[in-house]
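**Student:** What follows is a predicted structure for the sequence shown.
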Amino acid sequence: MKTVSLVGSTGSIGTQSVDVIRATPGEYHVRAIGAFRSVDALVAQAHELRPERVAIATQSLARELEERVPEGTEVLAGPDALAAIATDADVVVNGVVGFAGLSVTLAALNAGRRLALANKESLIAGGPVVQAARATPGAEIVPVDSEHCAVHQCLRAVLGTDAMAALPALPAGHRLARVVLTASGGPFRGRPTVSLAEVTVEDALAHPTWSMGPKITIDSSTLMNKGLEVIEAHELFGVDYDAIDVVVHPQSIVHSMIETTDGATLAQLSLPDMRLPIGYALAYPDRIAAPFGAIDWGALGRLDFEPPDRAGFPCLGLAYAAGRAGGTAPACLNGANEVAVDAFLNHRIRWVDIPAVINDALDDYSPIDPTSVTDVLDADATGRELATAAVQRRSTARLR
């Protein structure tokens, strides 16, 4: 029986991980769960899953949690609590949202654990320091994002399981030509560029395929989510940016593809269901017996593909540029994007201002090669400061 630590257990990835564990009785024992502040949900999970440890990042909620979890359960609290439970299970699921997930990623990898990674900021902002931790004996990343999980499955079919453990170093003579990430296109696919200036928050939150949180949904509408996934693919698999492409696929059935040097394309297909990549990461190198996302081929109908509109959605190009710049540029990009999205959600800037704010921040930033987490944190903070100033300029201009 594998042991599992669910970090971010009350969020979307965490609760769907619990679904997978319920569907595979006897396969997994949850040793630890943790969240930022969701006491009620943590208590319910603690009584169902019976973990040895429960962590909450908000120190002031520790006493309430201690009084309500099953007797004998150890409670950890404070800013380091989530990272603390990422060290003592066979598989650590990092479902923490945002930049806060970096400490969880580093803790799991430095402890030599398998990391089921759903926190993309870890690799986007902290790529260089994460790669150093990834060299720890026993440490391994199996991605939970549907696109990167699809690439992982396709690469495994070509390279073999042993070679996957050495990523991001691709083996000599690997015969991989390119990685193709699929994008739904978001709610504004095919919309004339001139009309995007009138986009509302409600419009941008109406995703046609996936049910996600507000920040990720806005990122999908701008194609920044796909740009961040390009950086993540580079960090995960060691593929050059020139060999990573994006194609819009509105049905979200083909989750991503790889192309080999002889022209063959391998793809992973399933109905949109995050429990499939979660189950893959938990069971790897095996597969779970419970099916999620199985396709009824007689009812599928059609699969469409088209190139992304880079002019109407410049965030994709900004992410490529930051990735190619390397060093701390992706951390600056990520921080600036979070500020811009928050400003849009709070009606301080327009949707079309989001890429302009990010571009201003990148123009004013000089990346360095990070040697520590502090360098990454500084780049994130600088990106946020520069974006905040850019938001203020645009907010002031609109009021004139």
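**Tutor:** Cool, got the structure. Numbers count the residues shown, from 1 in each chain.

**Student:** Could you use CA atoms for every contact and neighbour count after this?
**Tutor:** Will do.

**Student:** So what's the gap between the helix or strand hosting T105 and the chain middle?
**Tutor:** Following DSSP states H and E, one finds T105 within helix 101-110. Between the centre of helix 101-110 and the centre of its chain there are 14 Å (CA atoms, centre = their mean, to the nearest Å).

**Student:** Just give the closest residue to the residue most central in space within the chain, not the sequence neighbours.
**Tutor:** Taking CA atoms, centre = their mean, the centroid of the chain lies closest to K120, which sits 3.0 Å from it. Excluding the flanking residues, the one nearest K120 by CA to CA, 6 or more residues apart in numbering is E232, at 6.7 Å.

**Student:** quick one: contacts for the one you found?
**Tutor:** K120, L123, I124 (CA atoms under 8 Å, 6 or more residues apart in numbering).

**Student:** I'd assumed it was in a strand, is it?
**Tutor:** No - E232 sits outside any strand when classified using DSSP: H, G, I helix; E, B strand; the rest coil, being helix.

**Student:** who's in contact with R189?
**Tutor:** Here R189 is in contact with no residues (criterion: CA under 8 Å, 6+ apart).

**Student:** what about versus this one:
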Amino acid sequence: MIDTAAHAAPFAPEHDSGAGYISSLPGEDALPGFPRRLCLLGSTGSIGKNALRVAEGRPERFTVAALAGATNLALLAEQAARFRPARLCVLTPSGVDALAGMLPAGYAPDIVHGPEGYASLAADADSDVVLSAIVGAAGLMPTLAAARAGKLVALANKESLVLAGDLIRQACRESGAVILPVDSEHNALFQALGGPGLRELPHVATLVLTASGGPFRDKPAAFLQTVTREQALNHPNWSMGPKISVDSATLMNKGLEVIEACRLFGLPPERVEVVVHPQSIVHSLARYHDGSLLAHLGPPDMRVAIAYCLGYPRRTPLDLPAVDLVALGSLTFEAPRHDDFPCLSLARHSLSLGAWGPVALNAANETAVELFLAGRIAFLDIPRLVDFALTTQAGVYADDLDAILEIDRTTRRRVRERAEGGAPRG
């Protein structure tokens, strides 16, 4: 647990309104020292693989204490053999024996499985920093476990905040946990604002999230009716997993990030803007009441945000090319096409429905994306199914974990039933 005795949560909210940054940010002397022991949840995904690249390049700063994957056992075994963590986690009980059989002789780590296993790793006293990079709602339980254990949490799982931002804020207040955003946009805002800026959030007019626009930014509306799986996965700037790539193509990823920004910084949705920035060099901006803008610029490489969080508050040197502004020539910005990409508006609408809205939004989207990737629905059926989930769900209580998980389960079932009965067309 992070020692905050000498640092009285200087940036924590003063009351339960949700205003202010989600966690305290104690000084470096109250944070874990170096080398830091890392627990990487989702190590076989894009974020996890990049985190291991950062750790491997700086062994004096980072050691790997635990790795958790899901079903990519071959890659997890390769990572485990290279870094030799004491603990591993897989998704299923059968994966435990299968993974153990892939490990080199003489190396016998503790291998656990399932949601309880992920939560166990997240709260383990032998880790200092927990990278929460499991994709989707499955990342909520381990993120909450890490927060309750008072960890330094490098948060790449935006769904945790979308589903249960208030619960995580409360856990951080009680345990002294520190949340550091790995999403490039929120990490950019965190860096641009800095410690003093986070104190001055009342003086920020709006936070401006940038979006690449995805692979279909300049495609006509008629083209979207014919989008294939392969086209949706072909992002022009970023290398990401299938689910996040599809979310980027629909702009749902940006919608979820609007909700994430509200949860992280304690701001209402009207103070979070979105602009399309095709070059992906300006990662986000803070607009102050005096008209000034503070921006964070950097290469479109997730190692920048990952390294910043793992080493916070120190910067970790990276072997990345510097942004050449002259070679770029110009940076452009444009408004999102809300009518053609309705997921962004649906995400904002979900915030107006109460606590259950973002939970249903996320569950419906995850289910619809899964169906699209399986070839069972069309690209434009994704927002239609999300809209169905939001417009046909009665308002329900969603202020504790059990209620959140029940809404998640119910929404997934309803969306599947709707899709199986014929994907909605209106």
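**Tutor:** Structure received. This structure is a prediction, so every number in the text was calculated from the model and none was measured.

**Student:** Could you get me the TM-score between them?
**Tutor:** In this superposition the chains share a TM-score of 0.91, using TM-score structural alignment, normalised by the length of structure 1; 388 aligned residues with a CA RMSD of 2.0 Å.

**Student:** Tell me the counterpart of the residue nearest to K120 of structure 1 in structure 2.
**Tutor:** Alignment note: E232 of structure 1 maps to E260 in structure 2; criterion TM-score structural alignment.

**Student:** which residues of the stretch 151-300 of structure 2 fall in helices?
**Tutor:** 158-175, 184-199, 221-224, 229-232, 242-250, 252-265 (DSSP state H, counting those that start in this stretch).

**Student:** and the ones you listed as CSV, adding distance to L67 of structure 2?
**Tutor:** As requested, these are exported to CSV (distance: least, CA to CA, whole Å):
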stretch, distance to L67 of structure 2
helix 158-175, 19
helix 184-199, 22
helix 221-224, 39
helix 229-232, 30
helix 242-250, 21
helix 252-265, 25
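
**Student:** for the stretch 201-350 of structure 2, what spans make up the strands?
**Tutor:** Ranges of strands within the stretch 201-350 of structure 2 are 204-211, 272-276, 282-288, 293-297, based on DSSP state E, counting those that start in this stretch.

**Student:** which residues of structure 1 does the longest one align to?
**Tutor:** Meaning strand 204-211 of structure 2. Counting by TM-score structural alignment, strand 204-211 of structure 2 sits on residues 176-183 of structure 1.

**Student:** how big is the offset of that stretch relative to structure 2?
**Tutor:** Aligned to structure 2 and superposed, stretch 176-183 of structure 1 gives a mean residue distance of 0.6 Å (mean CA distance after the TM-score superposition for structure 1).

**Student:** so how far is that stretch from its chain's centroid?
**Tutor:** In terms of CA atoms, centre = their mean, the centre of stretch 176-183 of structure 1 is found 17 Å from the chain centre.

**Student:** what residues does it touch?
**Tutor:** Stretch 176-183 of structure 1 has contacts (CA under 8 Å, 6+ apart) with 147, 151, 226, 230, 239, 243-250, 252, 254-261.

**Student:** coming back round to it: go through the helices of the stretch 151-300 of structure 2 and name the closest to A307 of structure 2.
**Tutor:** Evaluated over these, closeness to A307 of structure 2 peaks at helix 184-199, with 10.8 Å, by CA to CA.

**Student:** The closest one to strand 293-297, inter-axis angle?
**Tutor:** Put simply, helix 184-199 of structure 2 runs at 140 degrees to strand 293-297, going by axes from the mean of the first three to the mean of the last three CA atoms, to 10 degrees.

**Student:** report the angle between the axes of helix 184-199 of structure 2 and strand 282-288?
**Tutor:** 30 degrees.

**Student:** and helix 184-199 of structure 2, what does it pack onto?
**Tutor:** strand 178-181, strand 204-211, strand 282-288, strand 293-297, helix 303-311 (3 or more CA pairs under 8 Å, 6 or more residues apart in numbering; DSSP states H and E).

**Student:** Start and end of stretch 262-276 of structure 2, how far apart?
**Tutor:** 19 Å (CA to CA, to the nearest Å).

**Student:** ok, back up a step: the residue nearest to the centre of structure 1 pairs with which position in structure 2?
**Tutor:** Using TM-score structural alignment, K120 of structure 1 pairs with K158 in structure 2.

**Student:** can you count the residues close to D324 of structure 2?
**Tutor:** Residues lying near D324 of structure 2 (other CA atoms under 10 Å) number 10.

**Student:** which position in structure 1 aligns with it?
**Tutor:** So, by TM-score structural alignment, D324 of structure 2 is matched to D296.

**Student:** Check the spacing between its match and L271 of structure 1 real quick.
**Tutor:** Look at D296 of structure 1 and L271 of structure 1: by CA to CA, they are 9 Å apart.

**Student:** what range in structure 1 does the lengthiest helix in structure 2 sit on?
**Tutor:** Looking across structure 2 with DSSP state H, the single longest helix is helix 401-420. With TM-score structural alignment applied, helix 401-420 of structure 2 matches the range 373-392 in structure 1.

**Student:** With stretch 279-292 of structure 2 instead?
**Tutor:** So stretch 279-292 of structure 2 is aligned with residues 251-264, judged by TM-score structural alignment.

**Student:** So what touches that stretch?
**Tutor:** Contacts for stretch 251-264 of structure 1 (CA under 8 Å, 6+ apart): 146-148, 150-151, 154-155, 175-184, 209, 265-272, 303-304.

**Student:** what's the answer for stretch 18-25 of structure 1, then?
**Tutor:** So stretch 18-25 of structure 1 is contacted by E27, Y28, R275, I278, G279, I288, A289, A290 (CA under 8 Å, 6+ apart).

**Student:** same question, stretch 103-114 of structure 1
**Tutor:** Outside stretch 103-114 of structure 1, the residues that reach it (CA under 8 Å, 6+ apart) are 7, 82-84, 86-92, 94, 115, 117, 122, 130, 133-134, 136-142.

**Student:** Would you mind listing which of these are buried?
**Tutor:** Buried members of those, scored by 16 or more other CA atoms under 10 Å, are 7, 82-84, 86-92, 94, 115, 117, 122, 130, 133-134, 139-142.

**Student:** thought G357 of structure 2 was touching T391?
**Tutor:** No - the criterion here is CA atoms under 8 Å, and G357 of structure 2 misses it with T391 at 10.0 Å.

**Student:** the more surrounded of these two?
**Tutor:** G357 (27 against 12).

**Student:** Not counting its neighbours along the chain, what's nearest that one?
**Tutor:** S350 (4.4 Å).

**Student:** ok, now which ones touch that neighbour?
**Tutor:** Residues in contact with S350 of structure 2 (CA under 8 Å, 6+ apart) are G357, P358, L361, L390.

**Student:** how about JSON lines for the residues you listed, with distance to S245 of structure 2 and secondary structure added?
**Tutor:** As requested, the contacts of S350 of structure 2 are exported to JSON lines (distance: CA to CA, whole Å; DSSP: H, G, I helix; E, B strand; the rest coil):
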{"residue": "G357", "distance to S245 of structure 2": "23", "secondary structure": "helix"}
{"residue": "P358", "distance to S245 of structure 2": "20", "secondary structure": "helix"}
{"residue": "L361", "distance to S245 of structure 2": "18", "secondary structure": "helix"}
{"residue": "L390", "distance to S245 of structure 2": "23", "secondary structure": "helix"}
